[in-house]
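Engineer: Coordinates only, no sequence provided:
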């Protein structure tokens, strides 16, 4: 008898099979009996299989008797298979999950009854680890007593890795999730569907006395909940120059927010640009680091600030003292006055060394 049930192996990374976010009080008057069976095995040397089956049964009073609820609708099961293609670096995986419409679990924080999910994918490494490819297809079906919803998505990742040429990666990944019970107890829970594009370019120049790294990152995402749409985009460029004792870095980022709400909160921040410059110097006893940054949005300058960090190490005793401070001014709306944020801290660290002998 279980009042809280979770399977032994999670085959889907986005949401667990059953993993409640809260615990309800168990009822010994009308308990829910859940029987779970798990399986883990292999076929040959390259195929691995997993599976799980759960059956729930609850004793209803006569007016609440669920007529016609067969064994299948009171069951939940999943199974998966993973395989490696012999003599290659290619992996293939597939999984399927089914939750019956009448599967009872009073501690579930997410409405999973009447849900089916399936996925199939693969990944591989080619050309002496220079190229990595991954592909995945997913299917979602949710049914209740009045309607049925479906979702078909697929995702891929392409990445290169090289010391001589720039490393590039591009990925597209869909997602589907559910609103938790804590959001509302009155409105029927609905799936949230979305997609994320991510791209990254990285290149590093190494010389005898210094190294220089360039990084360009882009991200774009969209999500849909019923008739509400939300999306955002981000583009960031950074570079860092490093020597044995000195480091200097710059960062430029642009962000854009798209919302289906006409009266968005703080709309001036929907399009913003942030620029930052930082540097540091490490000496024998002391290290210094500083940074300045400034932000712009549709109204003009919206924030600017500076910070300083210093650390001093004593030679005679294992004690180090760190002091840091930061000052920033910002305003939320174009007509608002400037607000100040001030932070200062002092930290003392004592290092203990112990010699362990057999």
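Structural biologist: Arrived safely. What you see is a predicted model, and the numbers here were worked out from it, not measured in a lab.
Engineer: going forward, measure contacts between C-alpha atoms and count neighbours the same way
Structural biologist: Fine.
Engineer: Helix or strand for residue 253, just tell me which one.
Structural biologist: Following DSSP states H and E, one finds residue 253 within strand 246-259.
Engineer: now swap in residue 326 and tell me
Structural biologist: With DSSP H and E as the test, residue 326 turns up in strand 319-330.
Engineer: buried sites along that strand?
Structural biologist: Neighbour counts over strand 319-330 (16 or more other CA atoms under 10 Å) mark 320, 322, 324, 326, 328, 329, 330 as buried.
Engineer: With distance to residue 135 added, can I get those residues in TSV?
Structural biologist: Listed next are those as TSV, based on distance: CA to CA, whole Å:
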residue	distance to residue 135
320	50
322	47
324	46
326	45
328	44
329	46
330	44
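Engineer: just to revisit the earlier point, for the strand holding residue 253, packing partners?
Structural biologist: Where contact means 3 or more CA pairs under 8 Å, 6 or more residues apart in numbering; DSSP states H and E, strand 246-259 is packed against strand 228-242, strand 271-282.
Engineer: Next, count neighbours for the residue nearest to residue 121 when sequence neighbours are not counted.
Structural biologist: In this structure, residue 121 finds its nearest non-sequential neighbour in residue 136, 4.0 Å apart by CA to CA, 6 or more residues apart in numbering. The number of residues packed near residue 136 is 20, by other CA atoms under 10 Å.
Engineer: contact partners of the host helix or strand of residue 136?
Structural biologist: Per DSSP H and E: residue 136 is located in strand 131-143. The set of residues external to strand 131-143 that reach it, using CA atoms under 8 Å, 6 or more residues apart in numbering, is 101, 114-126, 148-161.
Engineer: another one to put next to it:
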């Protein structure tokens, strides 16, 4: 048998074929055979469907409305985060989940603040109070919004804060006292029908003695509402008895007690010994006469705490005055926050 192909892979009598072979002999004609194959019409081949790709994530725009870089805030003050959200078409988004986070100037995380939908794309956090210590410097703010199962937007910004009043006075004079928050209105108030605010006054004499007055007040045609805390330091001996303590307390009224009628003396003065910060102190109480705006005197309580700060070289006093007893309670709590200056190394 003569074979015209290189490979003899077809057996004429067995009837199978693995390749297309051109054969001579075996009584057959050359043929192209595919065993057990049926013709496949064009277009009938099975093709795997293309995988379904996820829809691209749509990103909106989140904008920080407050606080901005030029915000005028300080330690102990309140801020509220305000964010504005639009989708990729520029339409405001409602019903999103929005969070804000704050970092202190030292880089420490401070707070996570959920933001509530206020309508028309605006989201507001609750008020948050900046700390009294370490608030001065650049704060970092980050906001993130998600909605409609996959759409999102983020925003980052910074704002500047000044040191708290507490830190300012500690830096100047060495002592610490908490920033006063009286009347439930934080750092003061002002509107067209009432005037007032949080008033700070400090004075340093040539010999190093001085005083600080923290006064929160408001007034109108009917009179004044006030709460004041004063801190005095002087070269003086610790009072030896009750009479000396009362006399020393009265001597402080010339610089302080801004709401006292200058023509009316303090009355009902008594003194007792107490302990303050682990040391003997004098507690003096009395009554003052307020004279303000309406030109009608009204009595108000006054309290003095006279005490040493070992190593400072001064005799210290705190004076509390207010026209309401609940304000006096608040002032007494602030008084407890007092910290003496570091002892003089001399």
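Structural biologist: Structure received. Everything quoted here is computed from the prediction, not taken from an experiment.
Engineer: State the TM-score obtained for the two superposed chains.
Structural biologist: Once superposed, the chains reach a TM-score of 0.23 (TM-score structural alignment, normalised by the length of structure 2), with 138 aligned residues with a CA RMSD of 6.9 Å.
Engineer: related to what we said a few turns ago, what does the helix or strand just after the strand holding residue 326 of structure 1 rub up against?
Structural biologist: Using DSSP H and E, the helix or strand that follows strand 319-330 of structure 1 in sequence is strand 339-350. The contact list for strand 339-350 of structure 1 (CA under 8 Å, 6+ apart) reads 318-331.
Engineer: now residue 114 of structure 2, what's its secondary structure?
Structural biologist: Secondary structure assignment for residue 114 of structure 2 (DSSP: H, G, I helix; E, B strand; the rest coil): strand.
Engineer: Check residue 170 of structure 2 too.
Structural biologist: Per three-state DSSP, residue 170 of structure 2 ends up helix.
Engineer: That one - how many residues pack around it?
Structural biologist: For residue 170 of structure 2, the number of neighbouring residues by other CA under 10 Å comes to 16.
Engineer: Would you map the strands across the stretch 51-200 of structure 2?
Structural biologist: 61-66, 73-74, 78-86, 97-103, 109-119, 122-129, 137-147, 151-162, 195-204 (DSSP state E, counting those that start in this stretch).
Engineer: how about the ones you listed in JSON lines, adding mean neighbour count and distance to residue 217 of structure 2?
Structural biologist: Putting the strands of the stretch 51-200 of structure 2 into JSON lines (neighbours: other CA atoms under 10 Å; distance: least, CA to CA, whole Å) gives the following:
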{"stretch": "strand 61-66", "mean neighbour count": "19", "distance to residue 217 of structure 2": "28"}
{"stretch": "strand 73-74", "mean neighbour count": "20", "distance to residue 217 of structure 2": "20"}
{"stretch": "strand 78-86", "mean neighbour count": "21", "distance to residue 217 of structure 2": "19"}
{"stretch": "strand 97-103", "mean neighbour count": "20", "distance to residue 217 of structure 2": "32"}
{"stretch": "strand 109-119", "mean neighbour count": "16", "distance to residue 217 of structure 2": "31"}
{"stretch": "strand 122-129", "mean neighbour count": "18", "distance to residue 217 of structure 2": "21"}
{"stretch": "strand 137-147", "mean neighbour count": "19", "distance to residue 217 of structure 2": "29"}
{"stretch": "strand 151-162", "mean neighbour count": "18", "distance to residue 217 of structure 2": "23"}
{"stretch": "strand 195-204", "mean neighbour count": "15", "distance to residue 217 of structure 2": "5"}
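Engineer: Quick one: closest of those to residue 336 of structure 2.
Structural biologist: strand 195-204 (19.4 Å; CA to CA).
Engineer: got the buried residues for the helix or strand just after the closest one?
Structural biologist: Using DSSP H and E, the helix or strand that follows strand 195-204 of structure 2 in sequence is strand 210-220. By neighbour count on 16+ other CA under 10 Å, the buried set for strand 210-220 of structure 2 is 210, 211, 212, 213, 214, 215, 216, 217, 218, 219.
Engineer: which pair in those spans the largest distance?
Structural biologist: Using CA to CA, the two most remote members of the buried residues of strand 210-220 of structure 2 are 210 and 219, lying 27.6 Å apart.
Engineer: Show me what the helix ranked longest in structure 2 packs onto, helices and strands only.
Structural biologist: Determined from DSSP state H, the single longest helix within structure 2 is helix 325-336. Here helix 325-336 of structure 2 touches strand 223-234, strand 315-322, going by 3+ CA pairs under 8 Å, 6+ apart.
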